[in-house]
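**Student:** build the 3D model from these lines:
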Amino acid sequence: MTGTFMDIVHRSVMAEEAFHYLSPALEKGLLVDCTLGEGGHSELFLSRLPGCRIVGLDADEKILEVARQRLAPFGERVRLFNTWFNVFFRDYPLGDERPDAVLFDLGISVFHYERSGRGFSFREDEPLDMRLEAHLEQSAADIINTYPEKELADLIFRFGEERLSRRFASAIVARRQSKPFTTTKELEEVIWTASPQSYRHGRIHPATRTFQALRIAVNGELARLESALGDAFARLRPGGMMGVISFHSLEDRIVKHFFLDKKKGCISSSGAPIDSDRGVTAAEILTKKPLRPTEEEVRVNAPSRSAKFRVVRKLIDEDR
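**Tutor:** Alright, predicted model coming up:
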């Protein structure tokens, strides 16, 4: 997979909504696209706002190369970093330059399901890997083959919200005693066999939530999100916007509570309230309820159906 513009396989979710809410801050501003993917959101901003500049982040060097070629016509308006977004905002290589808007699109790109060959989907028989970045310590196969049964069940329940987690963990452990798991189809078949007949014909495939749980665990997705939100908000300039598109309740819950905490009041790095007696808050929530994709978008782009989009405007720096 070398990546060319014609290799684009992912349609960016809620792109018009993201542009509507974030563009007021970006006429001549800087957008940090924290999950660049194939560059769809960034291309929209760059093409419509001639003064906008982009810093794009992605931990996957292969998909970053696709975005690099796609965004090449915009020249020096684009800077790309092959890194996790939590690491970027922790180390922050931009010095005193502060973003005017920050966008997180937390979904896994169709590229990863269809082109990566790393086992994000069970539709094809692929190595059971799921690492977005090749140097991560453990793969999905490592987890499946080594975790104790209770720990595995807890992981599937916590990150996949799978009510049959104990049943599936028991079946997985029984199977691996005779032969370790190496491919997606091996895992999918064990889960299918362990599923009650009624569960096999539900809205989603019985293995979907288990695969989600493994992907989240392998890539540390929730911990990275919790860490990055605070650091990104601190780097955002006052008056700037932060938007987050999430795809399952675990992510959305983290974002919702973070935004509410920023709305309730400012807290300094020492933990002391700032100006709480005057009711000063750090952020204004611009989406009282999360926005959902339109029926038309869901019709033409099925992966968007579970998306939720929340936006805040930063009012002040918390440490003054």
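**Student:** going forward, measure contacts and count neighbours with C-alpha atoms only.
**Tutor:** Will do.
**Student:** list the residues that contact Phe111.
**Tutor:** Shown in contact with Phe111 (CA atoms under 8 Å, 6 or more residues apart in numbering): 8-10, 63.
**Student:** which of these lies closest to Arg166?
**Tutor:** Distance to Arg166 across those (CA to CA) is lowest for His10, with 34.3 Å.
**Student:** list the contacts of the closest one.
**Tutor:** Here His10 is in contact with 38, 109-111 (CA under 8 Å, 6+ apart).
**Student:** tell me which of the contacts of Phe111 fall in helices.
**Tutor:** Counting by DSSP state H, the part of the contacts of Phe111 found in helices is Ile63.
**Student:** next, the second sequence, to be compared with the first:
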Amino acid sequence: MSAAQHVPVLLDRVLELLAPSVEATAAPVVVDTTLGLGGHTEALLRRFPTLHVVGIDRDSEALKRAGERLAPHEDRIELVHAVYDELADVLERLGHGPEAGGVQGVLFDLGVSSMQLDLAERGFAYAQDAPLDMRMDPTRGPSAADVLNTYSSRELARVLREYGEEKFARRIAERIVTERQVEPFTNSARLVDLLREAIPAPARRTGGHPAKRTFQALRIEVNDELAVYARALPQALEALGAGGRVVVLAYHSLEDRITKRAFARATTNDLPRDLPFAPAGHEPAFRLLTRGSEQAGGEESQDNPRARSVRLRAVERTAA
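**Tutor:** Sure thing, here's the model as predicted:
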């Protein structure tokens, strides 16, 4: 992997969006719910000298590496091994819950991290032969191999279609079920070869690597990513104090759809639409900070491949 893939996506924009809430508070707290290698958190700590960051990650190896990177700021960070749908419990335990005034920012940088892609033994990258694991927390739950070897053809097709938007989901699923009867799937190279054979040649010539969509779908299924995020986002909104902000970097249309809908609910009220104004006390508790979703610029997309599919959305709590 190139060094560019370790550069935090839309870093300047993230800092710009969080700055007003952080700078308006004497002892601000921001939660990085997907700490990864700590790139966004490191930049936040350098930019805002009074900031305290709670860094959450389900990957213990990521926490270890991020802790080493962030050692110069160790007195201003709390690193927590957890899944981000445990956000409310984590903040309550650390004394940063709503009763303590809430936090000033929450950042979600969704999807797989560069570290996970770089470690071949984790099985996230289709370009390297490795065990079919794909668990962000390798100590919990079924692996990608378990999914491939136990799901029915119908279940596999659903996963590939819904989470990978794979046009040939049914054909691939049927081929997987046939091949696993000969020998269970254990490594990525065999799956990649199957995908090349299952996807028609004309389709293989467009849309990137033929394994991309299937690997994405398996990763999302193994880690229950969409359900976890759907549970975590309302907790993030609830965790904010007045003026606090949530910033989301999504890399998949389904992640972005969850964000869009949650933000739409938070920034509208339940009053009739034909009212000329909202009566006092009925104003929405949040306001949008972005018009639609924002994308990375051409230069960043060229330099940092991970930025090419990013969609950024942000909201601010306007009322306690």
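**Student:** can you calculate the TM-score here?
**Tutor:** With the length set by TM-score structural alignment, normalised by the length of the first structure, the two chains reach a TM-score of 0.91; 304 aligned residues with a CA RMSD of 1.9 Å.
**Student:** just among the contacts of Phe111 of the first structure, which is most surrounded?
**Tutor:** Within the contacts of Phe111 of the first structure, Ile63 tops the neighbour count with 25 neighbours, counted by other CA atoms under 10 Å.
**Student:** trace that one over to the second structure, please.
**Tutor:** Using TM-score structural alignment, the partner of Ile63 of the first structure in the second structure is Ala62.
**Student:** please report how far the residue nearest to that match when sequence neighbours are not counted lies from Ile56 of the second structure.
**Tutor:** Closest residue in space to Ala62 of the second structure, ignoring its immediate chain neighbours: Gly36 at 5.3 Å, by CA to CA, 6 or more residues apart in numbering. Per CA to CA, to the nearest Å, Gly36 of the second structure is found 9 Å from Ile56 of the second structure.
**Student:** neighbours around the counterpart of Pro200 of the second structure in the first structure, how many?
**Tutor:** Under the alignment (TM-score structural alignment), Pro200 of the second structure maps onto Pro196 of the first structure. The number of residues packed around Pro196 of the first structure, counting by other CA under 10 Å, is 12.
**Student:** repeat that for the one 3 residues further on.
**Tutor:** For Tyr199 of the first structure, the count of nearby residues is 14 (other CA under 10 Å).
**Student:** pull the most distant pair out of the contacts of His10 of the first structure.
**Tutor:** The span of the contacts of His10 of the first structure, defined through CA to CA, is set by Glu38 and Val110 at 9.6 Å.
**Student:** quick one: contacts for the most centrally placed residue in the second structure?
**Tutor:** Central residue of the second structure (CA atoms, centre = their mean): Leu110, 1.2 Å from the mean position. Contact analysis of Leu110 of the second structure by CA under 8 Å, 6+ apart lists 34, 248-251.
**Student:** what's the closest of those to Leu148 of the second structure?
**Tutor:** Nearest to Leu148 of the second structure out of those is Tyr251 (CA to CA; 23.9 Å).
**Student:** in the first structure, what residue corresponds to Glu283 of the second structure?
**Tutor:** Using TM-score structural alignment, Glu283 of the second structure pairs with Val280 in the first structure.
**Student:** strands along the stretch 151-300 of the second structure, start to end?
**Tutor:** With DSSP state E, counting those that start in this stretch, the ranges of strands along the stretch 151-300 of the second structure come out as 240-250, 286-288.
**Student:** need these in CSV (columns: distance to Val30 of the second structure).
**Tutor:** Listed next are these as CSV, based on distance: least, CA to CA, whole Å:
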stretch, distance to Val30 of the second structure
strand 240-250, 9
strand 286-288, 18
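**Student:** nice, that's everything, thank you.
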